[in-house]
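*Asks:* need a structure here:
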Amino acid sequence: MPVVAALYEFVVKGRKRLGYRVQMDTTATNVVETDDPGVFDQLREPLVDPTLVLLRIENNGQTHIDEDDYAVLHEKKAGVTITFPDRKVVGMVVTELSDDGMRSAFEDGGGLAVQKNRILLPKVPMNRGAHYKVLAALDTDDGKRDFYAPPKVACTIKGGVTGGKIQETRSRMGTPKRVIALIGFLVAIVIAQLVVFTQSNNGAPLDCASGHVNVTGSTAFAPIVQEAAKSYQDLCPGATFAFDMRGSGEGLQFLDQAGRDGKADGQLTFSDGEKPSGMPALLPRPIAFVLFTLVVNGDTGVSDLTIDQIKQIYQGKISNWQEIGGKNLPIRLISRNPGSGTRNAFQRRILGGIREPGTNSDDCHNRDPGSPLGVVRCARDSTDAVLRTVADVPGAMGYSELGAATDRKGLTAIHIDGHPATVVEADHGTYPFWETEFGYTVGEPRANSLAASFLRYLTNQVGADIIRSHGDRPCAELANPQLCRPT
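*Replies:* Coordinates of the predicted model:
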């Protein structure tokens, strides 16, 4: 736009330009009370049909105009001729100078003169934007007329004035047509861009796949996956998901069998931790760094345990919360069923690789008849079931994914050795209960498949924000993203 404007101004319109405006052309009914009686001092005869004309001469070009720019012969003193058809000039006076430096051009011998129906104006040097005004008294010789033709100004100025004539200018009140046209052009561009942007957003995003995926595996990671799948479907309406998340172990077994049966296309499994041996076809992809926490019933009076105390509780050596500073309540342990990724992470990270003892209760309140003596132990098949049971059973303790346990009523999250479950604490090696969440497929999925696209979505798009909102971190944001391990 600046280039076009410059070409228009300097090439098409020219840099030097002299303009004129008729600011008044009216009948002189009371010449005695006029503000500038000087024009009438020159009158030597009575007026038949007097009129007053006020002209404004201005430099409305881009550069200074000097005497040599007036396109008349050098010996001619007058630079501009103003002609009034059907009228004669009976008096004239210069009424206004925007720059006092122009005054010398109107002094005697400067070229200012009157010849019948014409006014001769001198070659006035004018800076850019400068102007002067001429007030003329006119009369007619052939009786009163209802209309007079406008004055004609004949002159040319070097510098490329269009048509070789002085241009009549308009009042500067209001917005110039060129400005209106430019604004209209810019508005049209903005509207066109808005239309293009709107239409482009109606389509699918760059990494958007259609199809169907069956998702199995971790119940701890299920809320994150389900929320991310809904968000993905909002962006990619051609994608559908089905969920059957019963635990990491069961999900991995299902996926492995689907691969053996040749039915692995469109299957995706999430696991808290790595797959067990004997499943060579399953390909892992690190998705998130997941935090877990121990939780106790809010009535226990305990909020911090050492690793040694936790081990003694699960070994049955500590059976009442009173023994470690809590209330006089028997300890009841609510675990996950074997095969759970959360249970495996707990055994590996907290119990030092030792398997939890078997259960001895179904209702989690009392030992079943014939079961060994000791701490009441029961198991549940999902993270949500564990948390509900811990909140309902006095003296109960269990474990779960941190995000699922956050803000649950009736529960207290346990600090381990004085350290809360946070990414910062785990990253510094002071909080031990965490695990890598893996997404498993049978072999490498096709790059344009829904499974591959959804896995990418979880790691580097809105899915990563959803992972963070649950208190976990995408693997790519950790110090060692390839292994998804804190430093």
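*Asks:* going forward, measure contacts and count neighbours with C-alpha atoms only.
*Replies:* OK.
*Asks:* if you count neighbours, what's buried in the helix or strand in which residue 314 is found?
*Replies:* Per DSSP states H and E, residue 314 falls inside helix 307-315. Across helix 307-315, burial judged by 16 or more other C-alpha atoms under 10 Å covers 307, 309, 310, 311, 313, 314, 315.
*Asks:* could you also give me the structure for this second sequence? I'd like to compare it with the first:
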Amino acid sequence: MTLPDTETLLAAAGLVVTAVLWAVERFLPGRKRIGYRVQMDTAIGMNPRDAHSLVQLRLLRRDQEITDATLALLRFENDGGKDIVRQDYQEPLTVEFTGRTVIGVEVPDANPPDLAGMLTRNGGGLRHSGGRLVVPKVPLNKRNHFKLLVLLSADEGSGGGNDLPVGIVGRDAASGTRRAFETTVLHGSEPGTVSSYDCSGKDRDATARVTRCEVNSTGSLLDAVGRVPGGIGYAEVYAAAKHPRVVGIRLNGREPDIEWGGQRNYPFWTVEYLYTYGQPEEGSLAAKFRAFMDSDTAKNILGKYRHVPCADQSAAPGSACHS
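*Replies:* All right, here's what the predicted structure looks like:
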């Protein structure tokens, strides 16, 4: 019989140790732990914003309109191996919504149902002030849970974010995205000097008014914006939407929209052109590719990546799509 080599034995031992530590952490008798999850945190509004011309949507609470409203759904549960009683808490649970104000909170689900009454009872139930939500001490047996639906509004002047110095992350001069941004939004070159090498501080020019850096790819820009507190930059909408630490913003009250009606009202967009060396010969690879770009298949692929296809001649303005 052939015995496993040393590396295999060590790898197996490491896997066993990891599994044992996980089991001990989760199921050790006497271990008491409350877990939580943010199951939803989304804005309340209409998209595309052009639909406002057809439907007026206003969110009111006690006859007061709430602007830039968001809804968050939080789930709390007994995540340990033993029951939890009120005496086990050192302090009530608190949730901080930075840059937002709690407007109201409800308990849409509780197991057992008696938990809902404990959480909402007068004088000792849920309470909130500003962006802080305080959850009272409630008993949680094993597998007990409850959910909180929280209505929030953005703090005035915060835009829903933190009050931080702005750090500008731009693309280098060879970038087509930068050229589109300068042409359609700035109507001129990007202002300011490059004052930072790593986008996190003025390590290149300490006398500059703002922190500004330049990177050479979309991925690098999005990573820097997501990493640097107060970072802001520009990128194509599909890549930005996929990045976990980047939030899109409106321009002139408009959000980027894949439909041409929305594109014309959102200033930051441009056309990507394909160039050939002369007229492609019939049957050549270039001619077949150009024909493919006019097909419904190409239209669907482009739409998936949030590009408006020129194959959609009914929606695209003639001035934008031409050969």
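*Asks:* quick one: TM-score?
*Replies:* In this superposition the chains share a TM-score of 0.46, using TM-score structural alignment, normalised by the length of the second structure; 169 aligned residues with a C-alpha RMSD of 2.9 Å.
*Asks:* picking up where we left off before, nearest to residue 216 of the first structure, of the buried residues of helix 307-315 of the first structure?
*Replies:* If you rank the buried residues of helix 307-315 of the first structure by distance to residue 216 of the first structure using C-alpha to C-alpha, residue 314 comes first, at 29.5 Å.
*Asks:* before we move on, back to that, which elements pack onto the next helix or strand after the helix holding residue 314 of the first structure?
*Replies:* Under the assignment DSSP H and E, the closest C-terminal helix or strand after helix 307-315 of the first structure is strand 332-336. Helices and strands touching strand 332-336 of the first structure, by 3 or more C-alpha pairs under 8 Å, 6 or more residues apart in numbering; DSSP states H and E, are helix 341-349, strand 376-380, helix 383-392, strand 396-401.
*Asks:* just the buried positions in the longest one, please.
*Replies:* Within helix 383-392 of the first structure, the residues that qualify as buried by neighbour count (16+ other C-alpha under 10 Å) are 383, 386, 387, 389, 390, 391, 392.
*Asks:* okay, those in a markdown table with distance to residue 290 of the first structure next?
*Replies:* Below are those laid out as a markdown table (distance: C-alpha to C-alpha, whole Å):
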| residue | distance to residue 290 of the first structure |
| --- | --- |
| 383 | 14 |
| 386 | 18 |
| 387 | 17 |
| 389 | 22 |
| 390 | 21 |
| 391 | 22 |
| 392 | 26 |
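*Asks:* and which of those is nearest to residue 400 of the first structure?
*Replies:* Nearest to residue 400 of the first structure among the buried residues of helix 383-392 of the first structure, counting by C-alpha to C-alpha, is residue 383 at 5.8 Å.
*Asks:* so that closest one versus residue 399 of the first structure, what's the distance?
*Replies:* Residue 383 of the first structure sits 8 Å away from residue 399 of the first structure, going by C-alpha to C-alpha, to the nearest Å.
*Asks:* name the helices or strands packed onto the helix or strand containing residue 220 of the second structure?
*Replies:* Under the criterion of DSSP H and E, residue 220 of the second structure resides in helix 218-227. For helix 218-227 of the second structure, the elements it packs on are strand 167-171, strand 231-232, helix 237-242, judged by 3+ C-alpha pairs under 8 Å, 6+ apart.
*Asks:* list the residues that contact residue 115 of the first structure.
*Replies:* residue 89 (C-alpha atoms under 8 Å, 6 or more residues apart in numbering).
*Asks:* next: residue 107 of the second structure.
*Replies:* If a contact means C-alpha under 8 Å, 6+ apart, then residue 107 of the second structure has 116, 119, 120, 146, 147, 148, 149 as its contacts.
*Asks:* cool, residue 334 of the first structure as well?
*Replies:* By C-alpha under 8 Å, 6+ apart, residue 334 of the first structure lies in contact with 364, 377, 378, 379, 380, 386, 389, 390, 396, 397, 398, 399.
*Asks:* find the nearest non-adjacent residue to it, please.
*Replies:* In space, and not counting its chain neighbours, residue 334 of the first structure is closest to residue 398: 4.7 Å by C-alpha to C-alpha, 6 or more residues apart in numbering.
*Asks:* any idea how far the one you found is from residue 313 of the first structure?
*Replies:* In terms of C-alpha to C-alpha, residue 398 of the first structure sits 11 Å off from residue 313 of the first structure.
*Asks:* swap in residue 249 of the first structure?
*Replies:* Distance of residue 249 of the first structure to residue 313 of the first structure, computed by C-alpha to C-alpha: 25 Å.
*Asks:* what of residue 114 of the first structure?
*Replies:* Relative to residue 313 of the first structure, and taking C-alpha to C-alpha, residue 114 of the first structure is found at 119 Å.
*Asks:* burial measure for the residue nearest to residue 334 of the first structure, as a count.
*Replies:* When neighbours are defined as other C-alpha atoms under 10 Å, residue 398 of the first structure has 23 of them.
*Asks:* do residue 75 of the second structure as well
*Replies:* Applying other C-alpha under 10 Å, we find 18 other residues in the vicinity of residue 75 of the second structure.
*Asks:* ok, and for the one helix or strand residue 292 of the second structure maps to, which residues are buried?
*Replies:* Using DSSP H and E, residue 292 of the second structure maps to helix 285-293. Neighbour-count burial for helix 285-293 of the second structure, counted by 16+ other C-alpha under 10 Å, picks out 286, 293.
*Asks:* make sure I have this right: residue 106 of the second structure is in a strand.
*Replies:* Yes - membership of residue 106 of the second structure in a strand is supported by DSSP: H, G, I helix; E, B strand; the rest coil.
*Asks:* which helix or which strand is home to the spatially closest residue to it that is not a sequence neighbour?
*Replies:* Closest residue to residue 106 of the second structure apart from its sequence neighbours, by C-alpha to C-alpha, 6+ apart: residue 149 at 5.3 Å. In this structure, residue 149 of the second structure sits in strand 145-154 according to DSSP H and E.
*Asks:* sounds good, over and out.
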